[in-house]
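Dropping a prediction and its sequence here:
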Amino acid sequence: MRVQPVWRWLALLLCGALVLELFFVLRIATMVVVDPASTSFQRSEAWQLLNAGKLGQWHQQWVPYAQISDHLKRAVVAAEDDGFVDHDGVEWDAIEKAWERNQRAEEKAGVAGRKPVKIYGGSTITQQLAKNLLLSGERHFARKGQELVLAKLLELFLTKQRILEIYLNHVEWGPGIFGAEAAAQQYFRKPASRLSAAEAARLAVMLPQPKRFALQPQSSYLAQRARIVMRRMGHTALP
């Protein structure tokens, strides 16, 4: 008598999962021709700014791919995902290394008691876009699995150029600062189309921790990393 309700719940869960995946497919398909107005991550950040009474600090302006400096495109690809033009959305070697790092983190957490385990990503630009566009900020393996599926869908429906265009227009570059145009205006008082190689490299190395580096724009680490990225930019291919 109890088996039938269990199967009903499982069927409902499966239907819900399928509906969610269909929503994701349709959302990504529209991005072929429609510029996404915001991402899930941005909406979460906007809510936090609103609650803090700081929504006026929000800065974002969409600019087409052609109006973003090639220096910035190369710098971001060199710093974040140097295999971007060649992979299919996922770098499995990087994920394997990330898994190994996470296993070591789990072991250390077990020894330390209640210390939370950090989930390392090993994410490509496509995966980062998938996460920011459509997923929550939670870090767990189920979400990571969904991220991989969405990355494959992005690569299936969109060109590499379109993926990079959307990414550069929505990625965070500081508190309330989203996209290449807002970042260029905020840090260099110029449009994204006119960024120099050095300026682009500095913006690119901010991406892993944009809020932290927004408070330390002159840090020696940023300058050192920017020089490394600049040396790599000359060998970086663009879509």
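Looks like it arrived, so ask away.

Could you use CA atoms for every contact and neighbour count after this?
Will do.

in the helix ranked longest in the chain, what counts as buried?
Longest helix in the chain, counting residues (DSSP state H): helix 3-30. Counting neighbours by 16 or more other C-alpha atoms under 10 Å, one finds that the buried residues in helix 3-30 are F24, I28, A29.

try it against this one:
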Amino acid sequence: MKSIKWIWRFFKRLFIVLFILQLAYIVALKWINPPITITQIVSWMNGEGLTKEYVPLKDISEEAKLAVIASEDQLFPDHSGFDWRSIQKAIEYNKKKPGRVRGGSTISQQTAKNVFLWQGRSWIRKGLETYFTFMIERIWGKQRILEIYLNVAEMGRGIFGIEEAAQRYFNKPARDLTAREAAAIAAILPSPKKYQIKPMSSYVSSRSKKILQQMNFLRPDRDIQAIISNKQ
């Protein structure tokens, strides 16, 4: 009986310590850049490479910020981390076509997954993703979430972050990306290991044109401009 109580106290204290540590890490990342992620470690261990360079949001072109919002999460300025309508549509789609998988993740959810968790699909990971999404929305804010997303997202095999992608694909820094170039990078985000920019596949070419159209549609939105503008 004593051993059971000791084990219970041990795990309770361990849980409290781990909770405090992860909370402190979340708060620290509001100002400190993530040193490395699980996805980046796995990419390096699998021999796929690991190249990354962190740049602040002000050194990323407005076109790149707008492109990922247009491509990945057009309601990014308005939701609190979750786009419930898109999630419901994804659930219904996956039920009808179980052989395919359609995601409904927001930029906030993708950032939480990329920074704190591993790739894959499980209820445990999804539960943790929900928790971390909730926390970063309240602690970091939209601009910090977008900044980290643009710096940790995989944008090609072993290529992490918009700066590395801009240099690799267009031989220029992220701050100089044009609308077309940014749209091309955003077009490969759903599956960056599968789709290519150089040479550009027909899928990426077609998708980037659609993203450009959405960018032009979203550009006047004041809430989006408040997040992406470099003139603040």
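Sure, I can see it. Here the structure is a predicted model, which is why all the values come from computation and not from measurement.

Got a TM-score for the pair?
Once the chains are laid over each other, their TM-score by TM-score structural alignment, normalised by the length of structure 2 reads 0.85; 220 aligned residues with a C-alpha RMSD of 2.4 Å.

quick revisit: next secondary structure after the longest helix of structure 1?
helix 40-51 (DSSP states H and E).

so where is the next helix or strand after that next one in structure 2?
For helix 40-51 of structure 1, the following helix or strand on the C-terminal side (DSSP H and E) is strand 59-60. Residues 51-52 of structure 2 are where strand 59-60 of structure 1 lands when matched by TM-score structural alignment.

quick one: that stretch to structure 1 mean distance?
If you overlay the two and look at stretch 51-52 of structure 2, the average distance to its match in structure 1 is 1.5 Å (mean C-alpha distance after the TM-score superposition for structure 1).

At which residues are the helices of structure 1 located?
So, for structure 1 - with DSSP H - the helices run 3-30, 40-51, 70-80, 92-112, 125-134, 141-157, 160-170, 180-188, 197-206, 210-214, 220-233.

Please convert those to TSV, extending it with distance to V63 of structure 1.
As requested, the helices of structure 1 are exported to TSV (distance: least, C-alpha to C-alpha, whole Å):
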stretch	distance to V63 of structure 1
helix 3-30	18
helix 40-51	17
helix 70-80	13
helix 92-112	31
helix 125-134	17
helix 141-157	20
helix 160-170	7
helix 180-188	7
helix 197-206	16
helix 210-214	20
helix 220-233	22
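
burial of A226 of structure 1, as a residue count?
Look at A226 of structure 1: counted by other C-alpha atoms under 10 Å, it has 24 neighbours.

A201 of structure 1 now?
The local packing of A201 of structure 1 (other C-alpha under 10 Å) involves 30 other residues.

right, and it touches R231 too?
No - if you go by C-alpha atoms under 8 Å, A201 of structure 1 and R231 don't touch, sitting 9.7 Å apart.

shared neighbours, the two?
Shared contacts of A201 of structure 1 and R231 (C-alpha atoms under 8 Å, 6 or more residues apart in numbering): none.

and the gap between the residue mapped onto E147 of structure 2 from structure 1 and K97 of structure 1?
In structure 1, the residue paired with E147 of structure 2 according to TM-score structural alignment is E165. For E165 of structure 1, the distance to K97 of structure 1 (C-alpha to C-alpha, to the nearest Å) stands at 28 Å.

Compare neighbour counts for those two and give me the winner.
Remark: of E165 of structure 1 and K97, E165 carries more neighbours, 21 against 14, as counted by other C-alpha under 10 Å.

who's in contact with that one?
Taking C-alpha under 8 Å, 6+ apart, one finds P64, Y65 in contact with E165 of structure 1.

do E163 of structure 2 as well
Counting by C-alpha under 8 Å, 6+ apart, E163 of structure 2 touches K52, E53, Y54, V55, I60, N151, P173, A174.

aligned partner of it in structure 1?
Aligned partner of E163 of structure 2 by TM-score structural alignment: E181.

Next one: that match relative to T236 of structure 1, how far apart?
From E181 of structure 1 to T236 of structure 1 the distance is 22 Å (C-alpha to C-alpha).
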